[in-house]
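In: Predicted model and sequence below, questions to follow.
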Amino acid sequence: MIRRPGFLAVAGDERAGLRVLIQEAGVDTDEITDLAKQAAGPVDIEDPFSSTDLSHLGLRNWQMPVMLRQAGPAPEPDMDVVRVRDEEHLEAAERAVIAGFELTRFEPHRAGEMFPMALLDEPGVDVYVARIDGEVAGACVTVVDNGLGSHYWVGTPAEFRSRGVGRAVMLGSLADLVDVPVTLTASRLGRPLYESLGFVAASPATWWSST
């Protein structure tokens, strides 16, 4: 974990790679550049301000909207959604996210590499899974901190898509977040779903990636 004025980074191995979150507009990019060049694996950088030029790194870049949902109730999901409390369901959630986001860097699968059991002990962090006939069909992670909630890794493997899994896991997790505003970053395909759940685009975030 690398904390600097203006950005936060996690430098992992050849599978996890480097992840950087820019936290101030116009941050000095010298150290980010050095970290990217020295990364053991893939590089992913998020700039929620869309104000930092990293084109010199030769990374692919695109924009996705940061979206906000005000505090308020959500309908009940129409399938089984549970909060993860054990290793078996956490591993199933991990597999669903890896498959849903096509994170081939984490294949062959190593249980606990992306979602270690310690994740469930982090204050404000929860993992949810949606199940069809008892089988985990989708998952997401939520974080509550400083009076705000956030969604991450809302993933559905290809074999379960177009069956309402994403909506169900969102609604199931929102049931525990009705008292706080909630944010997420939406892909182009995911945005219509989130808009139907009351999320509104707030600003564009720019992503830079070697993958």
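Out: Structure received.

In: okay, CA-based contacts and neighbour counts for the rest of this
Out: Noted.

In: Pull the contacting residues for residue 182.
Out: Going by Cα atoms under 8 Å, 6 or more residues apart in numbering, residue 182 touches 68, 69, 70, 71, 148, 149, 150, 151.

In: Second structure for comparison follows:
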Amino acid sequence: MIEAVLAANRAYLLGWNDGPAEGDIYRSGLPHAPLNGVVRLTGQDPADAYPQAVDRLEGVPRVWWVGEDSDPGTAEALRSLGARQLTRMPVMVAEVAAAPVVPEPSGVVIEEARDITEFVTAYAKALGIPDEAVLRAAEREKTFGHTVLRLAARLPDGPIAGTAEAYLSDGLVTLYFVGTQPPFRRRGIGAALTQAVLRHAAVRGIPMAALTSTPVALPVYRRLGFTEVSQYELFTF
């Protein structure tokens, strides 16, 4: 299972590359670190791979993902080459059919986003992506086509309060950009969006869901039936 989860994450991140993919390096060019980086290191001497990645990703914030799909010793090698660990991100999975039901916030409507630019504008505000990058991010989003489901949580007067993006691949749905606008946090909107993704997955016959969580979000995802199966170490370089 973990192999499929990590492969789905690689495929999604490489999809952000602005141009033909080159190995395991992706560069969207957007000023948001997770959208530029290296998804793994396999079969290559870190001393050779490191300067290649620095050169390819020069001028943009970037991250290096080190998980079970990277060669053993990758994290230690990156540290010795000057990379700095940012955080550890738990990799979590859930059985779609077994996910518990959580209460949903009143007055919030969750629907598929039709306007990609509006959707990106909302998650950019929630996740700290600069305004000037929104239009370029929206153009990259459009290249995913029907492999991506975008859900927006709206308030009665219309603005998007929260977002969730789901990448659909080979019997698996992986979640990204689960975020809530600062004024609307702590109302259960993020949990409701995640639950809505699981419902859409069930309708499509997708049995498993996966995500990478920040440490602070762990209790929310555990409440929704997700369990930790692995972790990533994220480095800046």
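Out: Nice, thanks for sending it over. Keep in mind that what you see is a predicted model, and the values were worked out from it rather than measured.

In: Neighbour-wise, which one of the contacts of residue 182 of the first structure leads?
Out: residue 149 (24 neighbours; other Cα atoms under 10 Å).

In: Just give the closest residue to that residue, not the sequence neighbours.
Out: residue 182 (4.4 Å; Cα to Cα, 6 or more residues apart in numbering).

In: now for that neighbour: what does it line up with in the second structure?
Out: In the second structure, the residue matched to residue 182 of the first structure (TM-score structural alignment) is residue 209.

In: Quick check: that match is in a strand.
Out: Yes - when DSSP: H, G, I helix; E, B strand; the rest coil is applied, residue 209 of the second structure is found to be in a strand.

In: tell me, how many neighbours does residue 201 of the second structure end up with?
Out: So residue 201 of the second structure, with other Cα under 10 Å, has 22 neighbours.

In: quick one: the residue nearest to residue 149 of the first structure and residue 124 of the first structure, what's the gap?
Out: Distance of residue 182 of the first structure to residue 124 of the first structure, given as Cα to Cα, to the nearest Å: 13 Å.

In: same thing with residue 157 of the first structure?
Out: Applying Cα to Cα to residue 157 of the first structure and residue 124 of the first structure gives a distance of 26 Å.

In: If you count surrounding residues, which of these two has more?
Out: residue 157 (19 against 12).

In: how about the more buried one, what's its match in the second structure?
Out: Aligned counterpart of residue 157 of the first structure in the second structure: residue 181 (TM-score structural alignment).

In: hang on, isn't that match packed against residue 128?
Out: No - if you go by Cα atoms under 8 Å, residue 181 of the second structure and residue 128 don't touch, sitting 10.3 Å apart.

In: Please look at residue 181 of the first structure and residue 146 and confirm they touch.
Out: No - Residue 181 of the first structure lies out of contact with residue 146 (Cα under 8 Å); the separation is 10.7 Å.

In: The two: which has the busier surroundings?
Out: Of the pair residue 181 of the first structure and residue 146, residue 181 is the one with more neighbours under other Cα under 10 Å, namely 17 against 7.

In: what does residue 40 of the second structure align to in the first structure?
Out: Aligned partner of residue 40 of the second structure by TM-score structural alignment: residue 22.

In: which residue ranges form the helices in the second structure?
Out: Applying DSSP state H to the second structure gives helices spanning 2-14, 46-56, 74-81, 116-127, 134-142, 189-203, 218-223.

In: To residue 103 of the second structure, which of those lies closest?
Out: Closest to residue 103 of the second structure of the helices of the second structure, according to Cα to Cα: helix 189-203, at 7.6 Å.

In: Buried ones in that closest one, by neighbour count?
Out: Under the neighbour-count criterion of 16 or more other Cα atoms under 10 Å, helix 189-203 of the second structure has 189-202 buried.
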